[in-house]
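Student: Sequence unavailable; structure follows:
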């Protein structure tokens, strides 16, 4: 079954955003997880220490969705710029801006902007802090395979959810051993679906506009503004 571009965008944009925030969380924060593997923790701590010194990050990525049983094979590219908990994400023709308080989802195809306020008490809120809490309390992890990818040594860390209702069988986090940067994130579903987010380029401390994470409504005069709260 081949999904239409509109359906695919609708179904997976939020999931992709969660993965971006998930990677940001791994990069920016140190954490303690049940059933810790010392070598895995040491590597994650090195990644954290390396990236904490960065003022901002810009990532170009490829996102793949595969399920051989359902004959689904979708690839998309995007990019995200992050500073602290603020970000601008461009993916599948949609721009998502989070200024630290509100999220602005801009869909040119529909000429619509959706504005929502992030509620820190909402367990479903997609924020680094909530993803950090979820990750800390719900996973076991250990070192996995070491791969040579075009001359780069990529060490994988396997994470398994302790929640029996989680639809994912496992999560694999690939880390470049030399640079201590995230290379990719692979989620394997219990029903055979695999999603992969691969970092194509990783830039740090780029010159950013002071309005980088500010939504400018004047740029969208004919758009429908959908305020959710």
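Tutor: Good, I have the coordinates. Just so you know, these numbers come straight off a predicted model, no measurement behind them. Numbering: from 1, shown residues only.
Student: drop to CA atoms for contacts and neighbour counts, all remaining ones
Tutor: Noted.
Student: burial measure for residue 200, as a count.
Tutor: Neighbour count of residue 200, defined by other Cα atoms under 10 Å: 14.
Student: I meant to write residue 198 there.
Tutor: Around residue 198 there are 19 other residues, counting by other Cα under 10 Å.
Student: Please name the residues that touch it.
Tutor: Contacts for residue 198 (Cα atoms under 8 Å, 6 or more residues apart in numbering) come out as 61-63, 183-185.
Student: Assign a three-state SS to it, would you?
Tutor: The local conformation at residue 198, judged by DSSP: H, G, I helix; E, B strand; the rest coil, is strand.
Student: Distance of it relative to residue 42?
Tutor: Residue 198 sits 22 Å away from residue 42, going by Cα to Cα, to the nearest Å.
Student: here's the one I want to compare it with:
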């Protein structure tokens, strides 16, 4: 009986040590990703987004791109533009000829483009996951599980290019079985940007007859 208990304790201890090492490896990799991202003046990402729910027989694919510089960004996605100038967020929808102006949302559970490369640093438990070979590139996945049990996000898989330390893929699974994935098609850094890229010109849209909504 004593030997069985000792064996059980040994297995449990080995499991805890392995989990701790895996968690530590995952955190170290994500710290490397963060350090690399913060070393750039700006980042341009061209991506493919896929929304999938097998229970509802739903699958939608959309392309988009985003330019990020510090806490500012310009996002082109789903036929609309979203601009964050560091103070306000402007959502421009040409189809509806309207612009919505809002304060920046500080909700930590919302992954905005400005937090796309940093959101994983807080509020999650880390776990070392699978390694994939994608076109000769080694993509190491880290599984993130939200610490907050009230969130609608069940888990996030973050795929990191082992060589460049750039994020290649993000797969988010919701409590309702909806899976959202973002795959990076192109990742460019330190681009030459217009001085007005992150500046919203309200008069330009007023002259076009756009309806301005202030929230």
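Tutor: Perfect, I can see it now. Every value quoted in this text rests on a predicted model; they were computed, and no experiment measured them.
Student: what's the TM-score here?
Tutor: TM-score for the superposed chains, counting by TM-score structural alignment, normalised by the length of structure 2: 0.81, backed by 194 aligned residues with a Cα RMSD of 2.7 Å.
Student: Filter the contacts of residue 198 of structure 1 down to just the buried residues.
Tutor: When the contacts of residue 198 of structure 1 are checked for burial by 16 or more other Cα atoms under 10 Å, the buried set is 61-63, 183-185.
Student: Identify the farthest-apart pair in the residues you listed.
Tutor: Pairwise distances among those were taken by Cα to Cα; the largest, 12.4 Å, belongs to 63 and 183.
Student: In TSV: the contacts of residue 198 of structure 1, plus distance to residue 38 of structure 1.
Tutor: Shown next, in TSV, are these (distance: Cα to Cα, whole Å):
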residue	distance to residue 38 of structure 1
61	29
62	30
63	30
183	21
184	21
185	20
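Student: taking those one by one, which sit in strands?
Tutor: Counting by DSSP state E, the part of those found in strands is 61-63, 183-185.
Student: Go through the longest helix along structure 2 and flag the buried ones.
Tutor: Longest helix of structure 2, by residue count under DSSP state H: helix 2-38. Going by neighbour count (16+ other Cα under 10 Å), the buried part of helix 2-38 of structure 2 is 22-23, 25-27, 29-31, 33-34, 37.
Student: cool, stretch 5-23 of structure 1 as well?
Tutor: For stretch 5-23 of structure 1, by 16+ other Cα under 10 Å, it's 9, 13, 16-23.
Student: Over in structure 2, find the residue span it aligns onto.
Tutor: Aligned by TM-score structural alignment, stretch 5-23 of structure 1 corresponds to no residues of structure 2.
Student: Also stretch 146-166 of structure 1?
Tutor: Using TM-score structural alignment, the match for stretch 146-166 of structure 1 in structure 2 runs over residues 131-151.
Student: Just the closest of the contacts of residue 198 of structure 1 to residue 218 of structure 1, please.
Tutor: Distance to residue 218 of structure 1 across the contacts of residue 198 of structure 1 (Cα to Cα) is lowest for residue 61, with 29.1 Å.
Student: The closest one pairs with which position in structure 2?
Tutor: Per TM-score structural alignment, residue 61 of structure 1 is aligned with residue 47.
Student: so that match makes contact with residue 63?
Tutor: Yes. Counting by Cα atoms under 8 Å, residue 63 is a contact partner of residue 47 of structure 2 at 5.8 Å.
Student: Could you point out which of the buried ones among the contacts of residue 198 of structure 1 is nearest to residue 220 of structure 1?
Tutor: Residue 220 of structure 1 lies nearest to residue 61 out of these, by Cα to Cα, at 26.5 Å.
Student: Can you give me the neighbour number for the closest residue to that closest one other than its chain neighbours?
Tutor: Leaving aside its chain neighbours, residue 61 of structure 1 sits nearest to residue 199 (4.4 Å; criterion: Cα to Cα, 6 or more residues apart in numbering). For residue 199 of structure 1, the tally of surrounding residues (other Cα under 10 Å) stands at 18.
Student: Can you find the partner of residue 199 of structure 1 in structure 2?
Tutor: Residue pairing (TM-score structural alignment): residue 199 of structure 1 is matched to residue 184 of structure 2.
Student: Pull the contacting residues for its match.
Tutor: Here residue 184 of structure 2 is in contact with 45-48, 167-169 (Cα under 8 Å, 6+ apart).
Student: Tell me which stretches of structure 2 form helices.
Tutor: Residue ranges of the helices in structure 2, as given by DSSP H, are 2-38, 202-207.
Student: how about the strands in structure 2?
Tutor: In structure 2, the strands defined using DSSP E lie at 43-53, 58-69, 72-77, 80-84, 88-93, 98-103, 124-134, 137-146, 153-161, 167-174, 179-189, 211-214.
Student: re the thing from before, ok, and what's touching the match of stretch 146-166 of structure 1?
Tutor: In contact with stretch 131-151 of structure 2 (Cα under 8 Å, 6+ apart) are residues 26, 109, 120, 123-130, 153-163, 168.
Student: residues of it that come out buried?
Tutor: Of the residues in stretch 131-151 of structure 2, 138-146 count as buried by neighbour count, 16+ other Cα under 10 Å.
Student: Okay, now that stretch: how far is its last residue from its first?
Tutor: 27 Å.
Student: The top helix by length along structure 1 to helix 38-52, inter-axis angle?
Tutor: Scanning structure 1 for the longest helix, with DSSP H as the assignment, gives helix 5-28. Counting by axes from the mean of the first three to the mean of the last three Cα atoms, to 10 degrees, helix 5-28 of structure 1 points 100 degrees away from the direction of helix 38-52.
Student: Tell me which other helices or strands helix 5-28 of structure 1 touches.
Tutor: helix 38-52, helix 128-138, strand 182-189 (3 or more Cα pairs under 8 Å, 6 or more residues apart in numbering; DSSP states H and E).
Student: Thanks a lot, catch you later.
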